[in-house]
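>>> whatever this is, show me its structure:
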Amino acid sequence: MTITYEWRGDFDNAAVNALHAEAFSHVQGNIDWQTRVQRHSLGWVCARKDGRLIGFVNVAWDGGAHAFVLDTMVAQDVRKTGVGTELVTAAAQGARAADCEWLHVDFEEHLRPFYFDACGFRPTEAGLLALR
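Model (predicted):
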């Protein structure tokens, strides 16, 4: 299985919407991902297997030292094969190349082993304020 990873790769909105619905277990939406990432992101990483989008991660930023991993998505049939780890590694490389100092992530508790053990993040003090 040959999987390719591309920083700021081309993608189709429908493919990302389908992958997001699969990754986060919800009904498929109609989000304009291309406009969203072009407007708000430092970059993103696309993972493809035989031309099919099987992974995606968005990297938002503050325009300076801080980048943020958002929406890490991996297709169900390739989970637990290292795709997610490679997506985050490529995201970190892209943020480092843009001269960011920090890459942040927040996640649900069940993803702790993935982000801390597989991806190398470390725990920090942080806060969260629910707005809705």
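>>> from now on I want contacts and neighbour counts done on CA atoms only, so please keep to that.
Noted.
>>> tell me, what residue is most central in this structure?
Most central residue of the chain, judged by C-alpha distance to the mean C-alpha position with CA atoms, centre = their mean, is residue 57 at 1.8 Å.
>>> and for comparison, fold this next one:
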Amino acid sequence: MEIKVRFPVDDEELSTLHALAFESEVEVQPWASRLERHALTWVGAFSNDLLVGFVQVCWDGGAHAFVLDTAVHPSYGRQGIGKELVRVAAAEAAAAGCEWLHVDYEPHLADFYLKACGFSPTDAGLLKLR
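Have a look, this model is predicted:
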């Protein structure tokens, strides 16, 4: 397994991984341009040049960074790839001067983020805009 930071993103490849990881239809998104414009960093896991894991970190330009889109190919799950992606992403955010790394997650991912990745639970709110 090879971990790459800020790797050149192929929109179709990342859209396919995202669809597989989240059990949805493939809808090609403009990942590369969005990441360049909005992300502090992104991290990919590769197996023989195949993208099998991904996470991005967005930020406020200051103390706060945010984990988004953590995804691991279903065939590569439960091997520690997601944990390593988040670990590298956290190190990148710290190196950029961030003091806090936030993550929102669905209840079934609590053990992953809280136990495996070391996040602390917090109260948060969510407002649906559309």
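>>> residue in the second structure matching the residue nearest to the centre of the first structure?
Using TM-score structural alignment, the equivalent of residue 57 of the first structure in the second structure is residue 55.
>>> which of the three states applies to its match?
For residue 55 of the second structure, the secondary structure call by DSSP: H, G, I helix; E, B strand; the rest coil comes out as strand.
>>> pretty sure it contacts residue 40?
No. Residue 55 of the second structure is not in contact with residue 40 according to CA atoms under 8 Å; the separation is 11.3 Å.
>>> before we move on, the earlier item: spatially nearest residue to the match of residue 57 of the first structure (excluding sequence neighbours)?
Setting aside the residues directly before and after it, residue 55 of the second structure is nearest to residue 70 in space (CA to CA, 6 or more residues apart in numbering), at 4.3 Å.
>>> so the helix or strand hosting that neighbour matches what in the first structure?
For residue 70 of the second structure, the host element (DSSP states H and E) is strand 64-72. Aligned by TM-score structural alignment, strand 64-72 of the second structure falls on residues 66-74 of the first structure.
>>> in that stretch, what counts as buried?
Within stretch 66-74 of the first structure, the residues that qualify as buried are 67-74, counting by 16 or more other CA atoms under 10 Å.
>>> including distance to residue 107 of the first structure, could the residues you listed go into CSV?
CSV is the format used below for these (distance: CA to CA, whole Å):
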residue, distance to residue 107 of the first structure
67, 15
68, 12
69, 10
70, 9
71, 10
72, 10
73, 12
74, 15
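>>> the match of strand 64-72 of the second structure against the second structure, how far on average?
After superposition onto the second structure, the mean distance of stretch 66-74 of the first structure to its aligned counterpart is 0.4 Å, using mean CA distance after the TM-score superposition for the first structure.
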